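Engineer: predicted model and sequence follow; I will ask about them next.
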Amino acid sequence: MIDDFTKKEIDKISYELLKGSKSFDVFPTPVDQIMNYSNFVIDNNIDLINIEHSFFETLKEKSFKTLQSGLSKIKGIFDRREKTIYIDVSLESNIGKKNFVQLHEIGHGVLNWQNETTLFLDNDETLSPELEEQFEEEANYFASLTLFQQDRFEAEVEKLKLGLSSVIALRQKFGASVHSTFRNYVLSSKNRCALLILTPIKDSKGNSALCTTRNLFYSNPFKNDIGELDLPVDFGFKWSFIRDYKFKKRFSETGEISLNTVYGETLDCSYHFFNNTYNSFVFIFPKGEKNKARTKIHLKNLS
């Protein structure tokens, strides 16, 4: 958990970087512009997923920070000695993820108290916002704060109606992934809402038999007014949003469901469903909950 003092320091560094690179109120967030201002060099032509150990010999680095699980599935590398950031070539097809990884690596470079470590190797584990390893958590916080331009994200949320279409619009506006946008949307929301992220479980034949919980987030108003929901870890076909998933529904804003809270109360909810092939997102809020929209939404695409 990042302490308040460190958060303020990261806030200040992020603000100065956005301001100095003239990136505030430029959409999507100009990550390459921020990169150039930070004086780091980027190399995104390396296949880091299939990287060989000999690659590190070219860096002439004998000690570096990495996961105990080894060098598999690396998405980004920050080499402080060469002031170079390496981004896996596969992320070219996922701009939202690439932007976050790039800013995560910039974070390792500009948070000066991390200078003791000269090389960072990052995969899905270190890039997860739920990771509590100090330097990685700080870099993730910096990346999210910078990508969503600090208070600009909340200002945009206030203009839009409550729901999935707003999340997709914000994702497109800031150049982020659906996952990071949804998480930020719920955690910063002034509405009572929750986000259930599901990952499919494969049976012995490789078919998706059911889904398991990857993450569950609540807005502060939801936790304060309602508490938490009494939900299982795994979900089967009896759940309407699993039927949405099984029937390959991509996008829906018409779901209704009754859920129990941990206090034994029944809560009538609306839910919105989105499946991006990697995860399914179930956005939950009490029936009647809404945010008065001041801006109409025109979605370009759902990819």
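Structural biologist: That came through, no problem.
Engineer: from now on I want contacts and neighbour counts done on CA atoms only, so please keep to that.
Structural biologist: Noted.
Engineer: residues in contact with Ser166?
Structural biologist: Going by CA atoms under 8 Å, 6 or more residues apart in numbering, Ser166 touches 157, 160, 297.
Engineer: so what touches stretch 233-242?
Structural biologist: Against stretch 233-242 from outside (CA under 8 Å, 6+ apart): 209-213, 243, 255, 257, 273, 282.
Engineer: show me which of the residues you listed is closest to Glu116.
Structural biologist: Glu116 has its nearest neighbour among those in Thr213, at 36.5 Å by CA to CA.
Engineer: give me the three-state assignment for that closest one.
Structural biologist: For Thr213, the assignment made with DSSP: H, G, I helix; E, B strand; the rest coil gives strand.
Engineer: that one touches Ile201, doesn't it?
Structural biologist: No: if you go by CA atoms under 8 Å, Thr213 and Ile201 don't touch, sitting 10.0 Å apart.
Engineer: before we move on, back to that, tell me the buried residues within the contacts of stretch 233-242.
Structural biologist: Listed as buried from those are 209-211, 213, 255, 257, 273, 282; burial here means 16 or more other CA atoms under 10 Å.
Engineer: mind checking which of the residues you listed land in helices?
Structural biologist: Judged by DSSP state H, helices contain none of these.
Engineer: Throw those into a markdown table and include distance to Asn39, thanks.
Structural biologist: Rendered in a markdown table, the data for the buried ones among the contacts of stretch 233-242 read as follows (distance: CA to CA, whole Å):
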| residue | distance to Asn39 |
| --- | --- |
| Ala209 | 48 |
| Leu210 | 47 |
| Cys211 | 44 |
| Thr213 | 40 |
| Gly255 | 48 |
| Ile257 | 51 |
| Phe273 | 41 |
| Val282 | 40 |
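Engineer: before we go on, here's another structure to hold up against the first:
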Amino acid sequence: MHGCAPTQWWRGAVAKARLRPPKQTEGCRHVTKEPALDRASDHVAGLAERLLQRADAAGVFPTPLDSVAEVVGIEEVLDISELPAAVKPRRPSFLRRVVGALLYREEVAFIDYGQSQVRARFTEAHEIAHRAIPWHQASHELFLDDDRALDPETELELEAEANIMAAHLLFQGARFHDRALSYELSLATPTLLAPQFGTSMHATIRYYVEHHPESVALAIVGQFATSDDTVPVWNALASPTFIAEHGPFSRWFPGNRLAIGSGADVRPLGQVAHRALHGESHPELELRRTALDGEVRRYKAEAFYNQRCVFVLVTPRSGLRLGRRVRLAG
């Protein structure tokens, strides 16, 4: 099915895509879901699980997306270069480069295979989701998706739902953490598991944190400091347990900035980020933070620099190291 030459599926009529430009956001983003989206998320995850079962893909890693696509009725998955010329003029002006598309009537998905393999897999899972979620087809006949639609922080509700299902199809819900929890609570664990699930390291770290049963948080910060020795905090996210104990992690970063350095006046998160940026492979420090209930909790802060940004992970400090140890490369 993948990479097939175009067949006679194109019937000449092009459906209109009802799209609206996404809102622009800056700095650190902490998204609190509306109750309606929370309910839809649970429903979407349930739909994804049933698809995995029907495709005999449950527990198979990386998820065989071609089998899932067949189950939802996608007859072909073609490269984005095969997108019909009649569709291209319909592309709204606010769209950037289209990386994925779905034509319902023709039962064809288009993927930009010029992306990295893991990014192309997420795009394909996203288009499968548009096909699988019943109310998406009811409101659209055509989806054209750019990078902003696939952004996990998108404010477009249908795109957010497609991203939720895509993540469930790739990580398979609790099955990911069934495997992750056999290793130590560390950035090394999602880094190890990413190739096994056919997902990017960035997406795997996010999923690891956002769905972890323990009190875990992650800041993704920039690599270039300004004259005041601060770096931008691009994103701050946390597990449900952490949010219940401390509130949104974004509150730890006034002005969406993090002061970095090696001095005693720099907070531990800034110190480990600084050490990672200066070549230390896996810096760790202990920190203490007062929770909402007034109790002081001990945490470990660790950082990893991937040559584009710094991941700063906060995990509970325990005297007992659980799970198999993993060493971070680099």
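Structural biologist: Yep, it's here. These numbers come from a predicted model, not from an experiment.
Engineer: distance of Arg243 of the first structure from Val26 of the first structure?
Structural biologist: Distance of Arg243 of the first structure to Val26 of the first structure, computed by CA to CA, to the nearest Å: 40 Å.
Engineer: tell me which helix or strand the residue positioned nearest the centre of the second structure sits in.
Structural biologist: The geometric centre of the second structure, computed from its C-alpha atoms, lies nearest to Ala203 (CA atoms, centre = their mean), at 4.1 Å. Ala203 of the second structure is part of helix 201-210, with elements assigned from DSSP states H and E.
Engineer: next: Val101 of the first structure.
Structural biologist: Using DSSP H and E, Val101 of the first structure sits within helix 95-110.
Engineer: preserved in the second structure, out of the contacts of Ser166 of the first structure?
Structural biologist: For the contacts of Ser166 of the first structure, the subset whose aligned partners also touch in the second structure (both residues aligned by TM-score structural alignment, their matches' CA atoms under 8 Å) is 157, 160, 297.
Engineer: what is the nearest of these to Gly288 of the first structure?
Structural biologist: Looking across these and measuring by CA to CA, the closest to Gly288 of the first structure is Leu160, at 15.9 Å.
Engineer: which one in the second structure is aligned with the closest one?
Structural biologist: Per TM-score structural alignment, the equivalent position to Leu160 of the first structure in the second structure is Tyr183.
Engineer: roughly how far does that match sit from Phe176 of the second structure?
Structural biologist: Where Phe176 of the second structure is concerned, Tyr183 of the second structure sits at a distance of 12 Å (CA to CA).
Engineer: what does Leu192 of the second structure give?
Structural biologist: Leu192 of the second structure is 12 Å from Phe176 of the second structure, by CA to CA.
Engineer: more neighbours, these two?
Structural biologist: Phe176 (22 against 18; other CA atoms under 10 Å).
Engineer: now for the helix or strand where that one lies, which elements pack on it?
Structural biologist: Element membership for Phe176 of the second structure (DSSP H and E) is helix 174-180. When contacts are defined as 3 or more CA pairs under 8 Å, 6 or more residues apart in numbering; DSSP states H and E, helix 174-180 of the second structure packs onto helix 188-197.
Engineer: okay, the angle between the helix it packs on and helix 201-210?
Structural biologist: 120 degrees (axes from the mean of the first three to the mean of the last three CA atoms, to 10 degrees).
Engineer: name the nearest of the buried ones among the contacts of stretch 233-242 of the first structure relative to Ser14 of the first structure.
Structural biologist: Val282 (30.9 Å).
Engineer: right, and that closest one touches Asn276 too?
Structural biologist: No: with contact defined as CA under 8 Å, Val282 of the first structure does not reach Asn276; the gap is 11.7 Å.
Engineer: shared neighbours of the two, which are they?
Structural biologist: Between them, Val282 of the first structure and Asn276 share no contacting residue, judged by CA under 8 Å, 6+ apart.
Engineer: mean shift of the helix holding Phe176 of the second structure relative to the first structure?
Structural biologist: Once fitted to the first structure, helix 174-180 of the second structure is off its aligned match by 1.9 Å on average (mean CA distance after the TM-score superposition for the first structure).
Engineer: run the chain-centre distance for that helix.
Structural biologist: 16 Å (CA atoms, centre = their mean, to the nearest Å).
Engineer: which positions within that helix qualify as buried?
Structural biologist: 176-177, 180.
Engineer: with stretch 182-202 of the first structure instead?
Structural biologist: So stretch 182-202 of the first structure, judged by 16+ other CA under 10 Å, has buried residues 182-200.
Engineer: quick one: the helices in the stretch 201-303 of the first structure?
Structural biologist: For the stretch 201-303 of the first structure, applying DSSP state H, counting those that start in this stretch gives helices covering 220-225, 240-246.
Engineer: what segments of the second structure are strands?
Structural biologist: Ranges of strands within the second structure are 76-79, 100-103, 108-111, 142-145, 217-221, 230-238, 257-259, 284-290, 296-305, 310-316, based on DSSP state E.
Engineer: check the mean deviation of the third one from the first structure.
Structural biologist: So the one you mean is strand 108-111 of the second structure. With mean CA distance after the TM-score superposition for the first structure, strand 108-111 of the second structure averages 1.8 Å from its match.
Engineer: chain center to that strand: distance?
Structural biologist: 21 Å.
Engineer: list the contacts for Phe274 of the first structure?
Structural biologist: Here Phe274 of the first structure is in contact with 164, 249-252, 280-282 (CA under 8 Å, 6+ apart).
Engineer: what sits against the aligned residue in the first structure for Asn163 of the second structure?
Structural biologist: Here Asn163 of the second structure is matched to Asn140 in the first structure, going by TM-score structural alignment. Residues counted as contacts of Asn140 of the first structure (CA under 8 Å, 6+ apart) are 104, 107, 127-129.
Engineer: nearest to Arg80 of the first structure, of the residues you listed?
Structural biologist: The closest of these, once distances to Arg80 of the first structure are taken by CA to CA, is Gly107, at 11.4 Å.
Engineer: could you report the neighbour count for the closest one?
Structural biologist: Neighbour count for Gly107 of the first structure, taken as other CA under 10 Å: 26.
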